[in-house]
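Colleague: build the 3D model from these lines:
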Amino acid sequence: MTEHQSRKFTRRAIVLGSTATALAGCATTAQSPEQTAILAEPAPVAPLMYAALPTEQFPVPAVDISQIDPRFWRQDIDYETDEKTGTLIVDTPNKYLYHVHSGGRATRYGIGVGREGFAWAGRAVVAYKRKWPRWTPPDSMVARQPELRPYSVANGGMDPGLRNPLGARALYIHENGVDTLYRLHGTPQANSIGKAVSSGCIRLLNQDVIHLYDTVTDGSSIVVIPDPSVTPLLVGSA
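Modeller: Here you go, the predicted structure:
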């Protein structure tokens, strides 16, 4: 092989080698659509506020955050309102509950609200609150669902616990000293938050209702903003 031929062969080898390297790079970095989606949308990390609560009377499991949109996670936000500090504002259309603080701030919770036909709105007060409450469905509910008769008022209601529909805490809503039969209460069903699912009551994650219970006081005002898409039952609307 002549010196000229040797230099030509070497240049050809370099070109081919560079091409092979480039092709090898494409092969190792190419991703399937599924892999690309996984890389683009990493699973959210569960915040500590939704961890298990093993010291509760009935140990509360961690929230399955895959069942709830992160926008419904509890957070403190800027919130301007004419309502006084301590007021609870239920934004039914957007599925949020705000606990008003001073300085234009509020804690916002994601909620589940009443189904159409059971939705309600208006002004009332939080008369009192209970840890791990008993549940006694109203007679009207028992009439619709006779299987609930064992838990009726006459039969003493359902014992507290994780299966109890009121969850870990309940806040009891009265208007002019009269029980409205509506509650703010806990639920372990993360997939119900952000939806209209309950029979009128406002549900929060158990971890959230525990947090709310610890910060709200008896006698606090509650304002429920109606959803314009349904005809609400007005409570204390005067």
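Colleague: use CA for all of it now, contacts and neighbours both
Modeller: Will do.
Colleague: isn't Leu205 up against Asn191?
Modeller: No. Leu205 sits out of contact with Asn191 when judged by Cα atoms under 8 Å, with a separation of 9.8 Å.
Colleague: please generate a structure for the following sequence too, so the two can be compared:
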Amino acid sequence: MIFDHAPVRRSLSVAALLTAALAVAGCTDTSRMNADVFRYETAPVFFQSADTAQPPARRTTLYTTSFHQTYGLPVSNPVHLASYAATEDDGRMLPAIPYRSIDPRYLRQEVEYQTVEKPGTIVVDTRQRFLYLVQPGGKAMRYGVGIGRDGYAWSGRGVIQWKQKWPRWTPPDDMVERQPDLKMFAAANGGMNPGLNNPLGARALYIFKDGKDTLYRIHGTPDWKSVGKATSSGCVRMLNQDVIDLFERVSGKSQIVVL
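Modeller: Below you'll find the predicted structure:
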């Protein structure tokens, strides 16, 4: 019997190209993606709950300890377990995040935060790798972020001009010139479809300054290991579960300060 391996080769080629896109894309890590990012847990559900802080359309599913055992992690802190559990969002299942492998400073939390910025303002501290959403009463929601490397960073004051769920990604023209394989995702070809492997992740918030697109975004990422590091090509990247939470809290035309 003769087997035609061409379809397999084509599938592997596309997968390799998507990984390359994640690695070189503006707003994405330039290091190799870890295979664990794309792993789905198939263990039986032991608990399901409707998170009252989330819209009814979303469902949070907590899996058995097999996910944590895979990473050699004990099950603890039910707040974080719920925050970073596998989550169904608009028909897509986001994998759970092994939060015990992340520096706890970079996990979502409310903190004391004294600032002259008004509530609702986003403040990105690139030195400390934190994003703050200013709250009333000297408080803020704090998220860990990955930021741009030297030479690819942006700072200043702008506005979140618009927000997008499961955005398409279009590499800039200069990036396509450096990486011709990305031409298939160029604007003329409609960009990369939304999805779990899309460099912009589950949500994107678009930063404008003086009415012009800065080409920098706050966005999700499937590469949870990049949070807390300076590894991207300029944008502010967040854990997918965190960028969804931020997206739901931020109103249109919110101010943003990148320090």
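Colleague: care to give me the TM-score?
Modeller: TM-score for the superposed pair, counting by TM-score structural alignment, normalised by the length of the first structure: 0.74. Supporting figures: 184 aligned residues with a Cα RMSD of 1.3 Å.
Colleague: rewinding a little: compare Leu205 and Asn191 of the first structure (neighbour count), which wins?
Modeller: Leu205 (27 against 16; other Cα atoms under 10 Å).
Colleague: measure the more buried one to Thr55 of the first structure for me?
Modeller: 17 Å (Cα to Cα, to the nearest Å).
Colleague: do Leu184 of the first structure as well
Modeller: 22 Å.
Colleague: got it, and Ser102 of the first structure?
Modeller: 31 Å.
Colleague: comparing these two, which residue is more hemmed in?
Modeller: Each of Ser102 of the first structure and Thr55 has its neighbours counted (other Cα under 10 Å); Ser102 has more, 11 against 8.
Colleague: all helices for the first structure, in order.
Modeller: Under the criterion DSSP state H, the first structure contains helices at 3-29, 33-40, 139-144, 206-215.
Colleague: start and end residues in the second structure for the first one, please.
Modeller: Right, the one you point to is helix 3-29 of the first structure. Mapping helix 3-29 of the first structure onto the second structure (TM-score structural alignment) gives no aligned residues.
Colleague: so what's the residue count around the nearest residue to Met93 of the second structure once chain neighbours are set aside?
Modeller: The shortest distance from Met93 of the second structure to any non-neighbouring residue, by Cα to Cα, 6 or more residues apart in numbering, is to Thr87 (5.6 Å). When neighbours are counted by other Cα under 10 Å, Thr87 of the second structure registers 21.
Colleague: any idea how far Trp162 of the second structure is from Thr87 of the second structure?
Modeller: From Thr87 of the second structure to Trp162 of the second structure the distance is 24 Å (Cα to Cα).
Colleague: can you check Arg59 of the second structure too?
Modeller: 25 Å.
Colleague: which one's more surrounded, those two?
Modeller: Between Arg59 of the second structure and Trp162, Arg59 has the larger neighbour count (other Cα under 10 Å), namely 18 against 14.
Colleague: starting at the chain centroid, how far to the lengthiest helix in the second structure?
Modeller: When the second structure is parsed with DSSP H, its longest helix is helix 6-24. Chain-centre distance of helix 6-24 of the second structure: 21 Å, with Cα atoms, centre = their mean, to the nearest Å.
Colleague: just the strands in the stretch 1-150 of the second structure please.
Modeller: Along the stretch 1-150 of the second structure, counting by DSSP state E, counting those that start in this stretch, strands occupy 45-49, 59-63, 87-89, 92-94, 109-112, 122-125, 130-135, 139-144, 147-148.
Colleague: looking at those strands, which is buried most?
Modeller: strand 147-148 (a mean of 28; mean count of other Cα atoms under 10 Å).
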